[in-house]
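Asker: I would like the atomic coordinates for the input below:
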Amino acid sequence: MGKLFGTDGIRARVGDFPLDVDTVRAVGYLLARYFLEKLNRPPRFLIGRDTRESGPWIEKAFREGAVIAGATCESVGVITTPGVAFLTQNFDFDAGVVVSASHNPFYDNGIKIFSSSGKKLDDEIERYVEEQILSGFKISPAEALDVRASVDPAYYEAYLDHLVRTFDHLKLDDLKLVIDCANGAASLLASQLFSHFGCQVKLINADPNGRNINENCGSLHIDNLREEVLKVDADIGIAFDGDADRAIFVDEKGETVDGDGVLYVLSDFLRQQGRLKNGIVVATVMSNIGLELALERRGLKLVRVAVGDKYVLDELLRTGSDLGG
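Answerer: Okay, here's the model as predicted:
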């Protein structure tokens, strides 16, 4: 057995440690027990997932363990990772759990856990769960409960409403978009969201079957998106990954606009509006010198952190900055 948590939670081949039923159940139990001891009351967890065929049984195993330890679990069903983070923070959950392996193939899966503030789980909690699991902690099958979950659509609707209200000022009536949903969590949300802004939207790879998530599509495979943008004469193409926590953009010529390009455009827009606190943009060590020099010409500073969105967020909070990626 190796390390349990990586930079983005637990991730592995489905059925292998640590994504076997017993270990997932134990993770749910230990997380609930930790919060029960810290809060001195039963914790509330929200669970969401992407479209992988393994998602339902992984969610069920996690829920079983958590309920045995005294937690209350509610399910939002298929939703994006940012959706779980938002709902966890705004509906008073003690933790939010996402069953997803992001951009990986369907035969991988994972567990991401958010704190009540919508941030990634504290290292202290990860260490507690990891030490217990790696020392052999198990829940006997006899202890497992037959826990059946019903999905509450109110949470999904609340997140969609939040997105619409947040970007209500956008006027996209004259734009034509192509959106690659990676046969993942954005497959329904993208259509419902962008229809509010008046733009023409063509969805591709928005028909998940449990096994086609990220299969030759999405943010790691954008050739089809490029072709479709040129074919329909679209203004922009957007490719999400399986849990829609990342996006790649394509312009009207089919050229990729990478993360550095997106950060530059957003930073300049915010700078012109006086909304970029401290003149700081936070990025990872993967960002290149070109972005740094371009920002310097605008009087802005690039701060680099280790790879992982939790490190970007930590630096944003530490410096009181507004933009990172």
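
Asker: okay, CA-based contacts and neighbour counts for the rest of this
Answerer: Noted.

Asker: and V97, that's in a strand?
Answerer: Yes: counting by DSSP: H, G, I helix; E, B strand; the rest coil, V97 falls inside a strand.

Asker: any idea how far H221 is from it?
Answerer: Applying C-alpha to C-alpha, to the nearest Å, the value for V97 to H221 is 27 Å.

Asker: of those two, who's got more company?
Answerer: Neighbour count, other C-alpha atoms under 10 Å: between V97 and H221, V97 has more, with 25 against 17.

Asker: I'd say that one and G83 touch.
Answerer: No: V97 is beyond contact range of G83, at 10.8 Å (criterion: C-alpha atoms under 8 Å).

Asker: and the strand or helix carrying G83, which residues are buried?
Answerer: In this structure, G83 sits in helix 81-90 according to DSSP states H and E. By neighbour count on 16 or more other C-alpha atoms under 10 Å, the buried set for helix 81-90 is 81-89.

Asker: And this one, please, so the two structures can be compared:
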Amino acid sequence: MGRKYFGTDGVRGRVGEAPITPDFVMRLGYAAGVTLVGREKLPAGERPAVLIGKDTRISGYLLEAALEAGFAAAGVDVMLAGPIPTPAVAYLTRALRLQAGVVISASHNPFYDNGIKFFSAGGAKLPDAVEVEIEEHLDLPMGCVDSAQLGRARRIDDAAGRYIEFCKSTFPNEMDLRGLRIALDCAHGAAYHIAPRVFHELGADVVAVGVEPNGLNINDGVGATRPEFLRQAVLVNGADIGIALDGDGDRLIMVDRQGEVYDGDKLIYVIAAARKSEGRLDGVIGTLMSNLGFEHAVGRLGVPFARAKVGDRYVLEMLHERGWKLGGENSGHIICLDRHSTGDGIVSALQVLAALKQYGRSLGEACADLVFYPQKLVNVRLPAGFDWRADQGIAAAQAQADATLGNDGRVLLRPSGTEPLLRVMVEGRDGELVERLARQIAEAVQEAVA
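Answerer: Have a look, this model is predicted:
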């Protein structure tokens, strides 16, 4: 059954426009609360309880109040954690034995966007079936329990401290970060008061940037989606390494002392190589967008590799299906299930640093066997209702390109999730061949829609 409001990562949009309006978010809280009450079989006298965390967007105050009202009307207690990273909500929901966690964030989007995403009691994204049930309740009139049954709200004063200690616990006890100078970009986001303390308390000399949120500057020229800012911070401050998070702290990009940027594929490879040498790696999950050079490098480690659909949600699903522990996206979502139940930028950075320290390597040395193949992406606009999969000309062009590349490349045709575009991606060892084949496929698409 399709979902009407939930996307791959919760409900998201521009604040003030449907569905991110106060009335809808209140009804969303109520619908989620009713779903929890119906699913949870608690002892008599106990009510379900949820944790609400948010990033630093100014609209977080508005949406937090609306969610709180909706949950209270459904008879669900609320614990308010204030600004904390998305993975902190996942951790605290599990640690406090709550029924669900809710994050108010639009991740790496500009401040004028926001969203609502949910975690289960175990700290994982809600299953599709639960989201569908919430949507069913959204389409019904909103009610309210009797006054004596209304939910209560309270703030958790030590939420940040609890999460800081959890992050530190994922770093080997016998190691520390003394002697390491880290440039740390927190994107003026949810990790601004948490990440610097984690790395400082582990012994690093931390140069923190992007730690002055004003409600409007989250992700504005900073963070994991703008690595040039971190690169300059590394070079200007003579840092040994740079770490950039996004607005809600679940995405990671790193920079070495020479200013070279390392994306998710490279960082996953560093972790994978270390885990393999320790004999505790069953396989690695990437996505359809993971570079073929990354897949081949993982193969040279003697480690199985598989691709999920784009989105950390689908990486997590495949990890659980196969019983593997490591995966992620080249965008910087990295999931280490032996450390956390979800992707976590701080925790992932600590795994990379532990691998480098254990083997006495720099990022460049750790990635020496990882050679990225050239990629060419061409976007072709599609008319409404056009079924590109059924067109024989497009299929023939793709088949010819696949045959030409053989095992030295791949072709991916993928519709955009937000625009009427077909994304034509070709990658392989030969850059000129990649360019030519991508143009040929794009031309076949254009001829088909003409």
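
Asker: and of the buried residues of helix 81-90 of structure 1, the nearest to G110 of structure 1?
Answerer: Proximity of these to G110 of structure 1 (C-alpha to C-alpha) peaks at T81, which lies at 11.9 Å.

Asker: Alignment lookup: the closest one to structure 2.
Answerer: The equivalent of T81 of structure 1 in structure 2 is T86 (alignment by TM-score structural alignment).

Asker: give the contact list for that match.
Answerer: 53-54, 103, 105, 248-250, 344 (C-alpha atoms under 8 Å, 6 or more residues apart in numbering).

Asker: how about 10 Å then?
Answerer: If you count contacts by C-alpha atoms under 10 Å, 6 or more residues apart in numbering, T86 of structure 2 has them with 53-55, 101-105, 107, 117-119, 190-191, 247-250, 342-345.

Asker: ok, and the closest non-adjacent residue to the residue mapped onto Y262 of structure 2 from structure 1?
Answerer: Taking TM-score structural alignment, Y262 of structure 2 has V257 as its aligned residue in structure 1. Leaving aside its chain neighbours, V257 of structure 1 sits nearest to F249 (5.2 Å; criterion: C-alpha to C-alpha, 6 or more residues apart in numbering).

Asker: Closest to the mean position in structure 1, which residue would that be?
Answerer: Centroid-nearest residue in structure 1: T81, 2.8 Å away (criterion: C-alpha atoms, centre = their mean).

Asker: Measure how buried the alignment partner in structure 1 of D248 of structure 2 is and give me the count.
Answerer: Using TM-score structural alignment, the equivalent of D248 of structure 2 in structure 1 is D243. D243 of structure 1 is flanked by 30 other residues according to other C-alpha under 10 Å.

Asker: name the element D243 of structure 1 belongs to?
Answerer: Applying DSSP H and E, one finds D243 of structure 1 in no helix or strand.

Asker: Next, the contact list for it, please.
Answerer: By C-alpha under 10 Å, 6+ apart, the neighbours of D243 of structure 1 are 49-51, 78-83, 98-103, 181-187, 213-214.

Asker: What of L188 of structure 1?
Answerer: 78-79, 181, 203, 206-208.

Asker: can I assume it sits in a strand?
Answerer: No: looking at L188 of structure 1 with three-state DSSP, it is helix, so not inside a strand.

Asker: Mind telling me what it corresponds to in structure 2?
Answerer: Applying TM-score structural alignment, one finds that L188 of structure 1 aligns to H193 in structure 2.

Asker: returning to what we had before: now the residue nearest to V257 of structure 1, what's its secondary structure?
Answerer: F249 of structure 1 ends up strand, using three-state DSSP.

Asker: Tell me, how many residues neighbour it?
Answerer: 22.

Asker: correct me, but it touches D258?
Answerer: Yes: applying C-alpha atoms under 10 Å, one finds F249 of structure 1 in contact with D258, separated by 6.8 Å.

Asker: all strands in the stretch 1-150 of structure 2, in order from the N-terminus.
Answerer: For the stretch 1-150 of structure 2, applying DSSP state E, counting those that start in this stretch gives strands covering 11-14, 49-54, 77-83, 100-104, 113-120.

Asker: winner for burial among the ones you listed?
Answerer: Of all those, strand 100-104 carries the top mean neighbour count, a mean of 29, counting by mean count of other C-alpha atoms under 10 Å.

Asker: start and end residues in structure 1 for that one, please.
Answerer: By TM-score structural alignment, strand 100-104 of structure 2 lines up with residues 95-99 in structure 1.

Asker: how close does that stretch sit to structure 2?
Answerer: Once fitted to structure 2, stretch 95-99 of structure 1 is off its aligned match by 0.3 Å on average (mean C-alpha distance after the TM-score superposition for structure 1).
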